[in-house]
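> Sharing a sequence plus its predicted fold:
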Amino acid sequence: MRKFTLAIALIAPMLGHAAWAEDTVKIGYIDPLSGGGASVGEGGLKTFQYLAEELNAKGGILGHKVEIVPFDNKTNPQESLVQAQKAIDAGVRYITQGNGSSVGLALEDFVNKHNTRNPGKEVLYFNYAAVDPSMTNEKCNYWHFRWDASSDIKMEALTSYMKDIPSIKKVYLINQDYSFGQSVRSDARKMLAAKRSDVEIVGDELHPLLKVTDFSPYIAKIKASGADSVITGNWGQDIALLLKAAADAGLKVNWYTYYAGGAGGPTAIKQTGLDHQVFQLTEGFANSGNQAAMDYEKAFRAKVNLSLWYPRAVNEMRMFKAAAEKANSIEPVKVAAALEDLKLEVLDGGTGFMRKDDHQFFQPIYVSSFGKLAANEPFDEENTGWGWHLVSKVDTPQAMVSTTCKMARP
């Protein structure tokens, strides 16, 4: 009887979800959970928590349970470094972040220095939305991997679409005054000049990041400029409030955006009344037409009560699992090596891959417009009755850009 009881005691932990390996895979989520970026930060946190639950329901990563550990950085680079150290002290070996390239650049440098000083205790930085091109060019390093398209990749896709629209004559640029916003304005100027030299830039504005509460003075300038189109990389409350001010002023222009689909953006677009005149660049969207992705969107919304803003987060977590299985290890050094040149069938269909040269992920890019839904488009946004509609798709080979990265490898 004693032997039987002992056997049951040994077997019981191996049944069901109790059969976890000893070490939990902790992923430190370092993003704004307070302040002006809180709405997008909270949405990202819920997304990664959903993805962790999804992995754990299927046995985790190599039998290890996945845990998302949140850290509030208030969209501040210095605070992010404090939180990154707290995460490492708490046993985190993987961190993920996306909102703010100024934060991303600080974390990239921090992780590189930490790993140099602490061999055997390396940490990887998984970037899901910080898109300053310098992060995979002159400031690249081995410990950073980016799943979002960099801002120059997105601008290449956007301007390739815009060049074939003859009605675009006068463009106004408005962006957040930090590294990402500055890269959007410089890329827009360079690429429009190369593809449509007849287009006039009638305004070029930078404003403080997540600090402006009234965009009406900026909208007045756009209106006075005679612009027919606006290009903006604004995100978070900066795009929602910008569009709200446009609606209040009755500004009727076309908007070419990176992040109009974030929290509050769709509601503000509906208020403008600009039916399919606001465009967005993404790696996927709810009405993409890919059935597997649309089924995933439906399940995600039912559980999280949010739209899936970050298909790239799905790609990131799936690829993390695939790399760990390829390496047969959850050790960051081995996972990093396995990620290089790894291919993945992305959520919205098509092949993506992590380029070894600079750790930039390449994938199809979509241009979509926001407005009244077609009969075959089931998903609206923020209960507006309007949703995203496919305008153009750029396949992976055409979405690639060159790199100047000179990566130092361990």
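Received it, and whenever you're ready, just let me know what you need. Residues are numbered from 1 along each chain as shown.
> Every contact and neighbour count from this point should use C-alpha atoms.
Will do.
> residue contacts, Lys321?
Ile61, Leu62 (Cα atoms under 8 Å, 6 or more residues apart in numbering).
> Can you tell me how far Met400 is from Met155?
12 Å (Cα to Cα, to the nearest Å).
> Which of the two has more residues huddled nearby?
Met155 (25 against 21; other Cα atoms under 10 Å).
> residues of the helix or strand hosting the more buried one that come out buried?
Per DSSP states H and E: Met155 is located in helix 151-162. For helix 151-162, a neighbour-count test (16 or more other Cα atoms under 10 Å) marks Ser151, Asp152, Ile153, Lys154, Met155, Glu156, Ala157, Leu158, Thr159, Ser160 as buried.
> another structure for you, compare them:
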Amino acid sequence: MVAMASALPSSVSAAEPIRLALIEGLSGPLGNGGEAVFRNLVWATERINARGGVKLPGGARPLALLRFDSKGSVEESLSMLRAATDQGVRVVLQGNSSAVAGALIAALDKHNAREPEHRALFLNYAAVDPALTNAQCSFWHFRFDADTDMRLAALVEVIAQDRQLKTLYLINQDYSFGQHLQRQARAMLAQRRPDLQIVGDDLHPLGRVKDFMPYASKIRSSGAQAVLTGNWGNDLTLLIKAAKDLGLDTRFYTFYGNALGVPGVLGEAGVDRVLAVAEWHPNVGTPDSERFYAAFRQRFPKPEHDYLHARMQLMVEMLVAAMEKAGSDDPIRVAKALEGLRLDGRPLGVAHQGWMRPTDHQLQQPLYVSVMRRVGEAGVPHDNEGSGVGFRTLRYLEAGQAQQPTACRMRRPE
């Protein structure tokens, strides 16, 4: 359990904490991503506690974050969910794998129906398969990341404007998220850039490839001018490292190229070649953003800890706002308070804003497409991971521009 902030008043620190269970791969080949998430959520809970905790009718209560290491496995994640609910935890957090998220949604639906006195909510910060808020949408599940179609549409918007681009290679992880991205990328590109030739299309095992040189060689042989990938964690870092080692002069349109080792690996070689889409990045340039980033760097000063996502901070802030609105931490009351909730996190130091769409529990939020540039250039005051390179905004989409339709037919509890 994460220690409570020492600045808490004694009356708050003595109150029973509201426990949040992080179920994530904290070890194994993708453990670096899980630990990076943990740092974000530690900071989010610390900030709430420093303000006095969650203000409820019975008195203020602090947040406490529990670690449950799923090792990136669906089976282990389900075991950790049972352990968390057995301990009476009412809020579960997960995101690094849509396959895991889908299994957790199904299991939590059954648990909440069987044991209404021990219900729990699932807050998702990174599992972006659209099916999770469409075919599998659940009253108990809320997603705070932009889904695959939202992120992909933003990247395709930039690709569509690059009329010099003629050939593209697709490479993704072989599970629900990567498979959907593969299909949807072809559909969107066929509509927006029917002249663009897809010269390669690979799916590879999630977290099991140690050497991406064979894939980099295929990309070179294909003659692709650019690569579109949803890879994350070491699967992205190792892919781009292989491309660098092979000397590929290829542009990478990525979902996650602005964090988790990619800037540090590429450095100068990634300038003008790596693009990323996110809800925020350190060089957004507003005063709120500058204060937000400076506060995080003060808390986590090591360059290798440079992995900050505004949506994770907003997720915790919105959870607390919903609890305070409901006057309770009861999952069904909190879920109803979350539906339709709008929160501008900027006054709270989050530098981000969002609206929780009631129909499918998909957060609607602005998106940025950015490109890697040298630190110190116009629009790039901050680098990533001490690499000397950072990201500059290419395209900003308001929440209304980024939203996608939903096919959710949600079943609500009586």
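Now that the structure is in, tell me what you want to look at. The structure displayed is predicted, hence computed values, not measured ones.
> before we move on, back to that, from the buried residues of helix 151-162 of the first structure, which is closest to Ile88 of the first structure?
Ser151 (29.3 Å; Cα to Cα).
> My guess is the closest one contacts Ser183. True?
Yes - under the criterion of Cα atoms under 8 Å, Ser151 of the first structure makes contact with Ser183 at 7.0 Å.
> shared neighbours, the two?
Joint contacts of Ser151 of the first structure and Ser183 (Cα under 8 Å, 6+ apart) are Asp132, Pro133.
> Can you give me the first-to-last residue distance of stretch 50-59 of the second structure?
15 Å.
> Not counting it itself, show me its contacts.
Here stretch 50-59 of the second structure has contacts from 5, 7-9, 12, 48, 60-63, 320, 323-324, 327-328, using Cα under 8 Å, 6+ apart.
> The stretch 1-150 of the first structure: strands as residue ranges?
Per DSSP state E, counting those that start in this stretch, the stretch 1-150 of the first structure carries strands over the ranges 25-31, 66-72, 94-97, 124-127, 144-146.
> now, of those strands, which is deepest in the fold?
Most buried of the strands of the stretch 1-150 of the first structure, by mean neighbour count (mean count of other Cα atoms under 10 Å): strand 144-146, with a mean of 27.
> Now do that strand: distance to the chain's middle.
12 Å (Cα atoms, centre = their mean, to the nearest Å).
> That one aligns to what range in the second structure?
Taking TM-score structural alignment as the measure, the second structure aligns residues 141-143 with strand 144-146 of the first structure.
> Same check on stretch 163-172 of the first structure?
Under TM-score structural alignment, the match for stretch 163-172 of the first structure is residues 160-169.
> between the lengthiest helix in the second structure and strand 18-24, how big is the angle?
In the second structure, with assignment by DSSP state H, the single longest helix is helix 31-50. Here the directions of helix 31-50 of the second structure and strand 18-24 differ by 170 degrees (axes from the mean of the first three to the mean of the last three Cα atoms, to 10 degrees).
> Return the member of the contacts of stretch 50-59 of the second structure nearest to Met410 of the second structure.
So of these, ranked by how close each gets to Met410 of the second structure (Cα to Cα), first place is Met323, at 21.9 Å.
> can you tell me the mean distance of the longest helix of the second structure from the first structure after alignment?
Following superposition, helix 31-50 of the second structure is found to deviate from the first structure by 0.7 Å on average (mean Cα distance after the TM-score superposition for the first structure).
> what angle separates that helix from strand 63-69?
Between the axes of helix 31-50 of the second structure and strand 63-69, defined by the same axes, to 10 degrees, the angle is 170 degrees.
> so where is helix 31-50 of the second structure in the first structure?
Counting by TM-score structural alignment, helix 31-50 of the second structure corresponds to 38-57 in the first structure.
> can you give me the strands in the stretch 151-300 of the second structure?
Here the stretch 151-300 of the second structure has its strands, by DSSP E, counting those that start in this stretch, at 167-173, 197-204, 226-229, 251-254, 274-278.
> Buried deepest among those, which one?
Mean neighbour counts for those (mean count of other Cα under 10 Å) peak at strand 274-278, with a mean of 26.
> matching residues in the first structure for that one?
Taking TM-score structural alignment, strand 274-278 of the second structure hits residues 278-282 over in the first structure.
> Contact partners for Arg411 of the second structure?
Ser138, Phe139.
> Residue in the first structure paired with it?
Using TM-score structural alignment, the equivalent of Arg411 of the second structure in the first structure is Ala408.
> I'd assumed that match was in a strand, is it?
No - counting by DSSP: H, G, I helix; E, B strand; the rest coil, Ala408 of the first structure is located in no strand; its state is coil.
> Distance of it relative to Thr96 of the first structure?
Using Cα to Cα, Ala408 of the first structure is found at 22 Å from Thr96 of the first structure.
> now Pro364 of the first structure
Note on Pro364 of the first structure: its distance to Thr96 of the first structure, by Cα to Cα, is 22 Å.
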